Each structure stands twice: as C-alpha cells, then as structure tokens.
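**Q** got a structure for you, letters missing:
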C-alpha cells in the first residue's frame, strides 16, 4: 500500500497543451547528415514528454557503414599529419560553439531523452570542459616520452603515440551529448577519425555534434554518423580499428568478444549497481541534497547513479527524516526550462523495467518511503522518485541495474559491514562515501571494489575531473576514459631506440666483438655499477 503523501509534488508544464515538436528547418539539415543509401528503412523517434513522434530519418545499411569507415580512413591519413596544435584548435573552437549554441542542444537533449533542463545542462558543461581539457592538455599527452635505455648515455629511447586509425563509437541514449564526445574528442585530437553510432532515439543530438564539429573547422570525413540499432553497431565493429562502447554488460561482453577476435582495442563502460554510504559521522544536513542529486539526476538514468543507499544505523533515522520529505518535494515537469527538478523516463520499455523492479520488491515485503507510482498525469513515462526500505536481497532491484529513479535503503552497524554490503555485487563502476573524517572515508574507499569512489559527493566532481581516468571493475567494463588514459586507449605506442654510441664506435655489437669472455665481464661490471648507483 502506497501512502498518497509518498508521491511528491508536481510542476505541470507552463503550457500543458505544448506538443514539443521540432521545426522542419531544424530537423531537415540534421537528418541529411546520416550516412545512408536510403535502402535500410526509416526510424521514427518519439518525445518522451508526450509519447508523440519527434523525427523520422533514414537508417544506415551494412554497406553504408563500410563506406563510412572507408571514407573516414582516407580522411584520417591526412589528418594524422596535421600538427597536433591545429587539431587542438578545432577542439577549442568546438567547446566555444557548444556554449554559444547551448539552447539548441538543450532542447534536442530534452526532447529526445525527456530529462530535465538542469540535467541536460550537465552535458553542455561537460562537453565544453572536455573540449577545453584536450585542447589544452592533449598535446602534452601526445608528446614523445623519453625513457632510460639499456646503456646510460649511449642508448636513447623515445615512446611515441600513433593514431590507431578509425575509432567506432557506439553510444547509448541516456547522455547523448556527453557519451558521443567522451571518446570522439580525444580520438580526433590523437589524429584518428571517428564513426559514431548513436542510439536511434538520440540520433538528432549526434547529428548536431557533427554539424558543430564541421563549424569548428573539422575536415570532411573525419566524423560521420551512422544510424540504426544493434545490427549497425555490430557491422561497425567489423571495420574499425578500436571500438568504444557504453551500454549494458550483456552487450558489452559480445562487443569485447568480437573485438578480441579481430585483435582490435575496445573501451567498455558497462552496467553498475552503485552504492552510496552515509557513515556515522556524516554531516546529514549537507549530505541530503548531494545524495538526492546522486540518486535522481537524469531520472536515475545515469551510469553513475546511486541505486543502493547504505546508511550507518547511528544516522539512518536522522538522514531519512530529512531525505524522504526532500525527495517527495522534488518537482517533476516537462518544460523546456529550469523549473523542474526531474524529468521523464525515456521510453515505455524503461518505464516497464522500473515498475517491474518496484513491484517485485513490494511483493517480497519492501516498503515505499517515497514515490513508487507512475505519474501518467504529467506524461506517459514519468515515474515518481522512489525510496524503498526493507528490500530483501532476492529482489531484482538489489541485484540488477534499475536505471531509473529508484533507490533502496540498507542499514549497517559498522564501516566493515558497509564495505561488505557495497561489494556484494558483480558490478564495480562507482561508489560514494559521506563522512566528515576524510581520512576515514579514504580508508573505506580503498576497500571498495569499484573503479571510482567519490567522497562527500555523488558523481559530479568525479565526472568533471576530466584529467583522471574513469571506468569500471568486475562486470562494469574494460579500459578507461578521460585524460591521458583516453589518449593511450585511442593510440598505439611505438618505441624508437637509438644507439648513440655508433657515432664514436662504442656500440653493443662492438662490445660483443671483443675477445672471448670480455663482453660478459664488461657487461657484468656495468650492471653491478648501475645497481649500486640505482640507475633505472
């Protein structure tokens, strides 16, 4: 039984009769950028706010995908020889254009995904920051590195980063701008070309990216968009030199397997069941708004969302006394403005999954503290932000990724128990720890089996730290994105060794040409000397 008070408040759109349609003069130039021969059929996307049609565009065929990669490969050969500072200049201009034209892409993101404008703006900010970072720091990431050689002074070693060629990016619908760019920007900086396959629902945002990259000065052929579902993504993997995939663990395993068979690299960010621990000494008052954002930003449809709330029993009651009413007070709405705190789920399928997880938990004895209802009075796929207590371990929402505005509560008696609970999952993408004792929080974080841990924050500071590597452990993925890790993933390492002694006749071959026994004696003495001097 769900108490009516648990539902929460609502903001209706200022114009309830709004249809949220895109004008033809906006859609036509975008869909014209799809790589297609018009032989693979069409797709019609919908607006989650209303369930009404949004845009129709042609799909790409297998031949279209192969053709796109072939053109990208031809363009990449010249691009790889463009000075890195010029390539960085394209990224810098791209970031400025995104900020200047943000209202366009905010509308697209909202109408394709259904998220609130607050959550959509996070993508704009991320795009601008990512572009700035690689424009400024990228050339240093790509600079040759000098390393110690076999013989000090006589051996010169440099490691160069060479572009892999064509990178295939397969991006999901939940963050259509951010996840289209996370590998695209470092790949372009590194001298690669990119072919992007977005989710069909968010193809318009991907095409907008193509338009803006062209306006920023990116030469033709280096960034192309192919449209379609899993078959198009599978075909893309057959032709590219590296695949970057963000999506479910089940599909990620297939992507990794095929990439492995082809002996090409793969960067995979996959599923998660992210825990958030509020320790006994946490500042509950300041933690609550941060935890709300961690759980319900983008309607919970975020890879880094907190879905498991782990509360120390000393502060559990105090925390919930503040957290529950604050969640109930979240404003739901479909407006293309900043009036709503949370938007819609993206589709009927996503709504069905959320409802199934909540219904399953309730059938097994869980209690609803907030939400738990489909808000069809706002739009077809709205679901109230939901807090579940007393959820048994057998429930779907404790084992599987919900990817919606649902968080379960678990109480623990100690930090040790919290760590055990946090690690009781096949996933290891992200976690959060809230404590006023940062040293204590660091010790807890070090024991959590996750690729990243945020202290006193949900996800924003982590994602925004674009110089730091980001990725998952266990079933949450392979490889890392952001910073130098992206450049390393999207390039090949080439080591060049020089025998400097050749100019003066002192070479390794010359040493081996000495009388019998002398080379080993000399090298043995040299190795002992290097050991004593602690030379690398």
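**A** Yep, that arrived. These figures come from a predicted structure and were not determined experimentally.
**Q** From now on I want contacts and neighbour counts done on CA atoms only, so please keep to that.
**A** Fine.
**Q** tell me the SS of the spatially closest residue to residue 143 that is not a sequence neighbour?
**A** Excluding the flanking residues, the one nearest residue 143 by Cα to Cα, 6 or more residues apart in numbering is residue 160, at 7.1 Å. Using DSSP: H, G, I helix; E, B strand; the rest coil, the structure places residue 160 in strand.
**Q** Just give the number of residues close to residue 160.
**A** 17 (other Cα atoms under 10 Å).
**Q** do residue 515 as well
**A** Around residue 515 there are 8 other residues, counting by other Cα under 10 Å.
**Q** buried residues in the host helix or strand of residue 529?
**A** Assessed by DSSP states H and E, residue 529 sits inside helix 518-532. Within helix 518-532, the residues scored as buried using 16 or more other Cα atoms under 10 Å are residue 519.
**Q** Not counting its own residues, what contacts that helix?
**A** Helix 518-532 is contacted from outside by 511-513, 536, using Cα atoms under 8 Å, 6 or more residues apart in numbering.
**Q** Out of those, which sit inside helices?
**A** Using DSSP state H, the members of the contacts of helix 518-532 that fall in helices are 511-512.
**Q** Now restrict the contacts of helix 518-532 to buried residues only.
**A** For those, a neighbour count by 16+ other Cα under 10 Å gives an empty buried set.
**Q** farthest-separated two in the contacts of helix 518-532?
**A** 513 and 536 (25.9 Å; Cα to Cα).
**Q** coming back round to it: out of the contacts of helix 518-532, who's nearest residue 153?
**A** Closest to residue 153, out of all of the contacts of helix 518-532 and judged by Cα to Cα, is residue 536, at 12.0 Å.
**Q** Spit out the contact partners of the closest one.
**A** 148, 530.
**Q** at 7 Å instead, please
**A** Residue 536 is in contact with residue 148, counting by Cα atoms under 7 Å, 6 or more residues apart in numbering.
**Q** Repeat that for residue 374.
**A** 382-384 are the contacts of residue 374 under Cα under 7 Å, 6+ apart.
**Q** Please apply the same query to residue 297.
**A** Residue 297 sits next to 119, 342 when contact means Cα under 7 Å, 6+ apart.
**Q** so how far is residue 315 from it?
**A** Distance from residue 297 to residue 315, counting by Cα to Cα, to the nearest Å: 24 Å.
**Q** what about versus this one:
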C-alpha cells in the first residue's frame, strides 16, 4: 500500500483545476435574481430569505418567502389553469415540452451557471442535469400520446360489452424537490405531470430555488400557461405540510425521514405519493472485471456532484483476488482529481452545498479514522479552495459499528470492503434497508445480469456507475425498501400523475336475468358460458 499512500500525499499538493475568471456574481447578477423572484407565489409585504454561493460563501440571492396562505393561493390559481389546460389535446401539451427541449439546449450555459452557483458542483456534473432534463422533455414530448391514449380492454361479455380504459389527470400535483439536482429533480418530474394534463405547485429547496424559477420561466416561454406552475419558497416545516395537504398527488424527493412524514400525510387524505428517498448504494467489482475501467467508473460512481447524488456509490465491494490492484488504480485516479470552483469546464469535482453537508462528511470520516479505518485517498477539507470543499475520500477497514458503514453520508466518501464469493458480495450489498441503485463490474455480461437479478435495488448498472440506467428514460427509476415508493421515468413516471377510468358500454343484453329468465336459469347460463370461455381460451 505504499504507492497508495504516496498518491494520497500527492493529492494534497495537487492544484485546483483552472477556472474561468467569471465570478458567481457576474454570472448571476442582481437583475436576474430580481426577475426570477417574480415567479414566486408570495403576497403582501415580503419576508425575504437569503442564500449564499457554496463555492465562495458570498451572498447569492434574496427571494420572497411564501406563507401557508400563499400556498393556498398557489393551489387556487393552479386549479383554475388546470381545467383549461386539461381540455387541450395531448399533442398540444406535448408540443410545449418539445419547445422547452430546444430552448434548454440553446440556453444551456445559463442553466449551468445557475446550477453551479447554487450547488457548487463542477460544470460537467451540472451538465448532467441539462442532459437529464432534455431527455425527459424529448421522451414525454414524443411518447405522451402513446402513454395516455385510450386502450380497448376485454369486456365482461364478448362482443356485447365494449370497454375502454382512459387516463384522466389527477388535478394539481404537489411537488417537493431537493437541492442536490435543482434542475433535473424539479423540471423532469414536472414535465410528465404537465403533459398528462395536470398543474403543479412546487416547493423547491430554498438554496437552489433560482434554478427551478429559471426552468419555470423557460417553460412559460415555451408555451406553458404561467399559472399552471406555481412555485412557493420557504422552510419545509412551515410550508411543506401545506403543499402536501392540498395536493391531489404528491411527488417528493428527499430524505427517508421526511419521506415517511410525507407518506403519512398523503395517506391520511387518501391521495397517492411517489417518494425517491435515501440510499447507501453498493458497487461490486467481480474477479474478472477490467480493473482500469472499473477504477474510472468508481470515480464517476462515488464522486460525481461531490457524492451528493441519491444514486452515487458509498459502499465498494471488491473481490479479494483483485482488491490490491484495483485499489491502487482507484486511489491513484482519486488522488489526481482536480478540485475547482470556476464557472467553466475543467474541474473534476466541485464543493459541497452547505455547512451541514460538510459537517456530516467530516464527522463520518473522522469518526471512522478514529475507530481504526485507513484513508487511502483524500480525507481532508480544503478551505483554501472555498468554504465547503472536501477531498474525494476512500476509506478502508470500515467496520459495522462505524456510523459511515450503514448511514448515508451524501458526500465524496466511499468505504471499501473485500469479498471472496459472489454470494457473500450479494448478501453484503443487500444488507441495508436501502435499495436505490447498484453497480456491477465484470467482463462477462451474462454473469453481470445474473448478479444484478439478485440485487435488491431499483436500478442496476453493469459496467457503469449510474448514468446507464438513469439515462434509459423509457424505463422506470426508483427505490426499494427505505429508498422510496413509486417510479419516475417511462410509463410509470407519467401514469402516476393520472387516474385510470374504465368506461364500459353494454349492448343488446343486460348482465342479469332477462326475457323472462329466472335467477336460477341465469346463473346456470352464465356458469356454462364461463366454462366455454375458458375452453376457448378467452382472456
């Protein structure tokens, strides 16, 4: 392990990535903030909330704070707009999404500036949000009509019963979105709700509200009625319950603890909810893996967006026969990563988003090291780069009693474990209450799929970190166990925002005694009919 130690020392001397001379203040001027702030539903004398830029700690935005009364107003406006919107043909609604797709790509740099300014992530990782939002807009813009079309179903009586399944909008969706992916996790969930005929009331995290407000402005430019998407801003405990209490359906992304509270409030009102929650995601490096590709993949898996990604990897299981070789490669690449805060491409990783996140990461690492874990790369804060920078960190020798072993860190830290058999690796990967994402590395794709089938996670990536499954937008994405309920993407991602309605038309004969037939003869006739339909293989 001497080579790994040497790499770790090098990482502390490694200069930050070069960045453009542009500052956060120049990229997000006061005039832009003031314009976007007009999109907040907030009445009366404003009570202002202030945010800061994670990269520098400087003031970033002043936004009006919404009250529970403002939330009620937002729902009133949204409900009125929704009735007119739902009456439009699906194709008219879908056209808005396709125009948004084009506008988003044309004004990509504006989105990247805002995402970087509010989250502190690197520009490449910010681009992942633009990419994901564009994929969602294109997919639902093209496929919504197919997902939502009426479907002919088998009737109660062949020929005599004509049955159609239709999809109707829920009404107004209450959405609560987090700070870590402010563009992707606000707009990409709202898009299928809109094209399905709904309105949306969104409470974005205050720290990253500018990005959501910018997305709303762009959608309005693309043709979305302005009242159809209402944004309210404020502390979660204050206005979050009001958002949930008035919704016809709830879309929530955030912590497992808060997700349970949201689910309970929604259930009390008998409305549905989809919840994408926490994760302690595993990556398995099998004995036959390409170690260089696996090491590159592990860097993406563990340190994208500084590990502040629900589907990033926090537990790394490596076959004992290749562990030393793999870790040497992985640690070298991790130590060579360039940290940077410029609003330009070039940095491999940016900063954490808040003091709270920095404190959690620092505590998890320090407690683990104190209890006997070994740092193979990183392990320290980098205040000379900015107030919230922490090195990408690899820990070896983590044991079950350490907090970092099972608790989500949500930062650039991964724990390494060795295994001897695939059964052992699968059991360890499935050993937490979470089940969001996993990653398997092997040169045998059939073997990889066999291992994937045994993993208790909503998505599994073979020879990729997370982007392969997440970017497969036609397939569902979500968690098992404590990682949530419901799915985004694909058919499930849009049908969750609808109510199924069955309309059946009966022809010629009623389903009951008729033409003088008594009850006993009716029962005998239908018994014979049911047997005949089974014999004829009716479904």
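**A** Perfect, thanks for sending it. Just so it is clear, the model here is predicted, and its values are computed rather than measured.
**Q** Could you get me the TM-score between them?
**A** After superposition, the two chains reach a TM-score of 0.96 (TM-score structural alignment, normalised by the length of the first structure), with 532 aligned residues with a Cα RMSD of 1.6 Å.
**Q** that older thread, show where the helix holding residue 529 of the first structure falls in the second structure, residue numbers please.
**A** The counterpart of helix 518-532 of the first structure in the second structure, counting by TM-score structural alignment, spans residues 521-535.
**Q** repeat for stretch 179-199 of the first structure
**A** Residue span in the second structure matched to stretch 179-199 of the first structure, by TM-score structural alignment: 185-205.
**Q** element containing the residue positioned nearest the centre of the first structure, please.
**A** By Cα atoms, centre = their mean, the first structure has its centre lying nearest to residue 179, at 5.5 Å. According to DSSP H and E, residue 179 of the first structure maps onto helix 178-181.
**Q** Who are the packing partners of that helix?
**A** helix 117-142 (3 or more Cα pairs under 7 Å, 6 or more residues apart in numbering; DSSP states H and E).
**Q** against the second structure, where does the helix it packs on fall?
**A** Counting by TM-score structural alignment, helix 117-142 of the first structure falls onto residues 123-148 of the second structure.
**Q** Would you mind getting the average deviation of that stretch from the first structure?
**A** Comparison of stretch 123-148 of the second structure with the first structure after fitting gives an average deviation of 0.5 Å (mean Cα distance after the TM-score superposition for the first structure).
**Q** Counterpart of residue 435 of the first structure over in the second structure?
**A** Mapped onto the second structure by TM-score structural alignment, residue 435 of the first structure lines up with residue 442.
**Q** Which parts of the stretch 51-200 of the first structure are helices?
**A** For the stretch 51-200 of the first structure, the helices defined by DSSP state H, counting those that start in this stretch occupy 62-79, 84-100, 102-113, 117-142, 178-181, 184-190.
**Q** Quick check: which of the ones you listed is buried the most?
**A** Ranked by mean neighbour count, these are led by helix 184-190 with a mean of 27 (mean count of other Cα atoms under 10 Å).
**Q** Neighbours of residue 423 of the first structure, how many?
**A** If you count neighbours by other Cα under 10 Å, residue 423 of the first structure ends up with 19.
**Q** helix or strand for the residue lying closest to it once chain neighbours are set aside, which one?
**A** Nearest non-adjacent residue to residue 423 of the first structure, counting by Cα to Cα, 6+ apart: residue 449, 5.9 Å away. Assigned by DSSP H and E, residue 449 of the first structure belongs to no helix or strand.
**Q** SS state for residue 45 of the first structure?
**A** Taking three-state DSSP, the label given to residue 45 of the first structure is strand.
**Q** next one: residue 463 of the first structure
**A** Three-state call for residue 463 of the first structure (three-state DSSP): helix.
**Q** To which residue of the second structure is it aligned?
**A** So residue 463 of the first structure corresponds to residue 470, using TM-score structural alignment.
**Q** ok, that match to residue 441 of the second structure distance?
**A** In terms of Cα to Cα, residue 470 of the second structure sits 17 Å off from residue 441 of the second structure.
**Q** more crowded one of these two?
**A** Counted by other Cα under 10 Å, residue 470 of the second structure and residue 441 do not tie: residue 441 has more neighbours, with 28 against 21.
**Q** separation between that one and residue 222 of the second structure?
**A** In terms of Cα to Cα, residue 441 of the second structure sits 42 Å off from residue 222 of the second structure.
**Q** do residue 421 of the second structure as well
**A** Counting by Cα to Cα - residue 421 of the second structure and residue 222 of the second structure are separated by 54 Å.
**Q** who has more neighbours, the two?
**A** Under the neighbour definition other Cα under 10 Å, residue 421 of the second structure and residue 222 were set side by side, and residue 222 has more, 19 against 12.
**Q** residue contacts, the aligned partner of that one in the first structure?
**A** Using TM-score structural alignment, the equivalent of residue 222 of the second structure in the first structure is residue 216. Counting by Cα under 7 Å, 6+ apart, residue 216 of the first structure makes contact with 90, 93-94.
**Q** Double-check that residue 252 of the first structure belongs to a helix.
**A** Yes - applying three-state DSSP, one finds residue 252 of the first structure inside a helix.
**Q** Counting neighbours, what do you get for it?
**A** 24.
**Q** which residue lines up with it in the second structure?
**A** Correspondence of residue 252 of the first structure to the second structure, assessed by TM-score structural alignment: residue 259.
**Q** Same question for residue 157 of the first structure.
**A** Match for residue 157 of the first structure (TM-score structural alignment): residue 163.
**Q** The residue nearest to that match when sequence neighbours are not counted is in what secondary structure piece?
**A** Sequence neighbours aside, residue 504 is the residue nearest to residue 163 of the second structure in space, at 4.2 Å (criterion: Cα to Cα, 6+ apart). Taking DSSP H and E as the criterion, residue 504 of the second structure maps to strand 498-506.
**Q** Onto which residues of the first structure does that strand map?
**A** Counting by TM-score structural alignment, strand 498-506 of the second structure sits on residues 491-499 of the first structure.
**Q** coming back round to it: how much does the helix holding residue 179 of the first structure stray from the second structure?
**A** Mean deviation for helix 178-181 of the first structure: 0.6 Å (mean Cα distance after the TM-score superposition for the first structure).
**Q** Perfect, that will be all.
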